[in-house]
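**Q** show me the folded form of this:
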Amino acid sequence: MTILVTGATGEVGRCVVTELLRSGHAVRALTRRSAAAGLPGGVEVFEGDLERPESLREALTGVERLYLFPVPQAISEVVALAAESGVRRIVNLSGALADDAMFADGYQVVERAVEESGLEWTHIRPGEFARNWLDWAPSIRAERVVRRPYGGAVTQPIHEADVAAVAAAVLLGEGHAGRTYTFAGPRSLTVAEQAEAIGRALGERVRFEEQDPVTAREQWVRHGYPATVVDWLFGIWAESAHDPAPLNEEWATLVPRLTGRPARTFDEWAADHVTAFR
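**A** A predicted model of the protein is given here:
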């Protein structure tokens, strides 16, 4: 059996490739720049772009199962080509909030196209990625400080390696067709507690400074984030800080249920990425 991983040089895609290599099946990787892929030996690397479906034709030939990175542009053509090429199963990356109107032009478009493909499909919907903290790496490196509004907001950050482990389990296992798996990390943590965890990994204190939401919004928009996205995100954070939700046990237990091993904690994620914060 041959499996194709799209988005193979991304944070999750690389981990999916690593997980699948352990299975003993033939693994192909799709990337826009094959010369710079830097993937492990034993992987057959193909150059292609999900926005240009014809560029996938060679990579898809002989493939039975497909890990699909969520690119909505030309998605109908991509899944049609996959079916034409003999793919039988698609596992697509989505998001825990995919049903929100904010993602009507993104995750929802991809999920709908996959469902209409006529192939076996499974949506995997992870919650907030722990790796979002890499956006704060510059200020942690320079000042050992994180400035953000809503420090009391609670999330269940998930390690990208656990997202990949779920994807691999669904690609390789049976009984997942037509299912949507929503999941998150094993613990609920405030933003301030996550900053503290990065400090523990560094062996130094990382300060959290509560930022005025109006000031923060101006900065984010000035730095290029769409105002609608900022307002949506800040709204979620504000609600969580005001009324923190308890641990979502169903989301927290899915990783061990599907993979057979405990989900990685945020402290483990921070230790795995500590060099980014030094």
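**Q** drop to CA atoms for contacts and neighbour counts, all remaining ones
**A** Noted.
**Q** my read is that A82 contacts L60, right?
**A** Yes: counting by C-alpha atoms under 8 Å, A82 does reach L60; the two are 6.5 Å apart.
**Q** of those two, which one has the most company?
**A** The neighbour comparison of A82 against L60 (other C-alpha atoms under 10 Å) goes to A82, with 27 against 24.
**Q** does that one count as helix, strand or coil?
**A** The assignment at A82 comes out as helix when based on DSSP: H, G, I helix; E, B strand; the rest coil.
**Q** any idea how far it is from G48?
**A** As defined by C-alpha to C-alpha, to the nearest Å, A82 lies at a distance of 14 Å from G48.
**Q** likewise L172?
**A** For L172, the distance to G48 equals 24 Å [C-alpha to C-alpha].
**Q** the two: which has the busier surroundings?
**A** For L172 versus G48, the count of surrounding residues by other C-alpha under 10 Å is larger for G48: 22 against 16.
**Q** tell me the contacts of that one?
**A** L30, T31, R32, R33, S55, L56 (C-alpha atoms under 8 Å, 6 or more residues apart in numbering).
**Q** following up with a second sequence; could you model it the same way so I can compare the two?
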Amino acid sequence: MTTQLQHPATILVTGATGTVGRPLVHQLVAAGHRVRALSRRPAQADLPPDVEVVAGDLADVASLARAFAGVSAVHLITFAGEGESLVDGDELVRLAERSGVRRATVLGGWDETSVERALEGSAIGWTRLEPVEFMANALEWAQSIRQGGVVRMLAAWPSAVVHEADIAAVAATALTQDGHEGRRYSLSGPEALTPAERVARIAAAVGRPIAFEALDEARERERLRSYGYSEDYVEFGIRLARDPPAEAARIVPTIEQVTGRPARTFAAWAREHADAFRA
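**A** As a prediction, this is how the structure comes out:
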């Protein structure tokens, strides 16, 4: 029998103003849960008025005692700060256990971190979320589309991109209902689309033509450097564009199985974010 986390238990969302954290906060509040949001800049969080926004930095576990006090469930990210340094999972999980956390979700990346390893040795029931690629990554194209009506890049492979609100919906379910502990949920959208196909859907959403131009490796390096990425990241981007992971195009039904509703399409995402691409 599936049971729900009883109100008025407090759920802590780390990364609360991020791509997944923000919709997760909104969904939990809409479902009637008491939500506490962790932010390094509480005054700029811009979250619903019912949300308790608490200052803290995952890079400094000592700053998190107030955030974790009285919390029964927590959504965790594995990096901290603008530099995206990895979190000290051992200290973080020890704090969560001392605070009485019973459930956790972790937004996973390419590899496991000390957060997952610490949770494996803890008494906390936890769930790892493994999205293929955020639909929101397309926002990186916004400036190029607004200024020149074109997207230029090397990668041409299809990706089963997933809507950030769907990732949040899986997290909300796992945080508030039984039966998800110990699970690793691969998450995808309902279709695998190449960058050119995603650009075409953005064009339909904004109502004007947008070109797609395939780059060679030299020009792709220039493009990645223009974002301020390090040389190591630039070379990683080249390798990824040439040799994508096998899972990138794999479509899985997890979102509908967990939440009871179909995964959102990229066309729907493009309509929701059309203003970001308009000149």
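**Q** counterpart of E217 of the second structure in the first structure?
**A** Using TM-score structural alignment as the criterion, the counterpart of E217 of the second structure in the first structure is P213.
**Q** that match is in contact with P149, isn't it?
**A** Yes: the pair formed by P213 of the first structure and P149 meets the contact definition of C-alpha under 8 Å, at 5.4 Å.
**Q** of these two, give the one with the bigger neighbour count.
**A** Each of P213 of the first structure and P149 has its neighbours counted (other C-alpha under 10 Å); P149 has more, 22 against 14.
**Q** identify the residue of the second structure aligned to that one.
**A** Using TM-score structural alignment, P149 of the first structure lines up with L154 in the second structure.
**Q** V53 of the second structure versus that match, what's the distance?
**A** 41 Å.
**Q** again, but for A123 of the second structure
**A** 27 Å.
**Q** ok, those two, which is more surrounded?
**A** Taking other C-alpha under 10 Å, A123 of the second structure and V53 do not tie; V53 has more neighbours (24 against 13).
**Q** looking at this, that one is in a strand?
**A** Yes: assignment of V53 of the second structure by three-state DSSP places it within a strand.
**Q** summarise which helices and strands the lengthiest helix in the first structure is packed against.
**A** As assigned by DSSP state H, the longest helix anywhere in the first structure is helix 227-242. In this structure, helix 227-242 of the first structure packs against strand 154-155, helix 213-222, with contacts taken as 3 or more C-alpha pairs under 8 Å, 6 or more residues apart in numbering; DSSP states H and E.
**Q** buried residues, it. List them.
**A** Of the residues in helix 227-242 of the first structure, those with enough neighbours to count as buried (16 or more other C-alpha atoms under 10 Å) are V230, F234, W237, A238, S240, A241.
**Q** now the angle between helix 213-222 and that helix, please.
**A** 150 degrees (axes from the mean of the first three to the mean of the last three C-alpha atoms, to 10 degrees).
**Q** so who does the closest residue to L86 of the second structure other than its chain neighbours touch?
**A** In space, and not counting its chain neighbours, L86 of the second structure is closest to F79: 4.3 Å by C-alpha to C-alpha, 6 or more residues apart in numbering. By C-alpha under 8 Å, 6+ apart, the contact set of F79 of the second structure is L58, A59, S85, L86, V87.
**Q** just give the nearest non-adjacent residue to the second one, would you?
**A** Across the structure, with C-alpha to C-alpha, 6+ apart as the measure, the residue nearest A59 of the second structure apart from its sequence neighbours is A80 (5.2 Å).
**Q** now for that neighbour: which residues touch it?
**A** The contact partners of A80 of the second structure, taken as C-alpha under 8 Å, 6+ apart, are D57, L58, A59, L86, V87.
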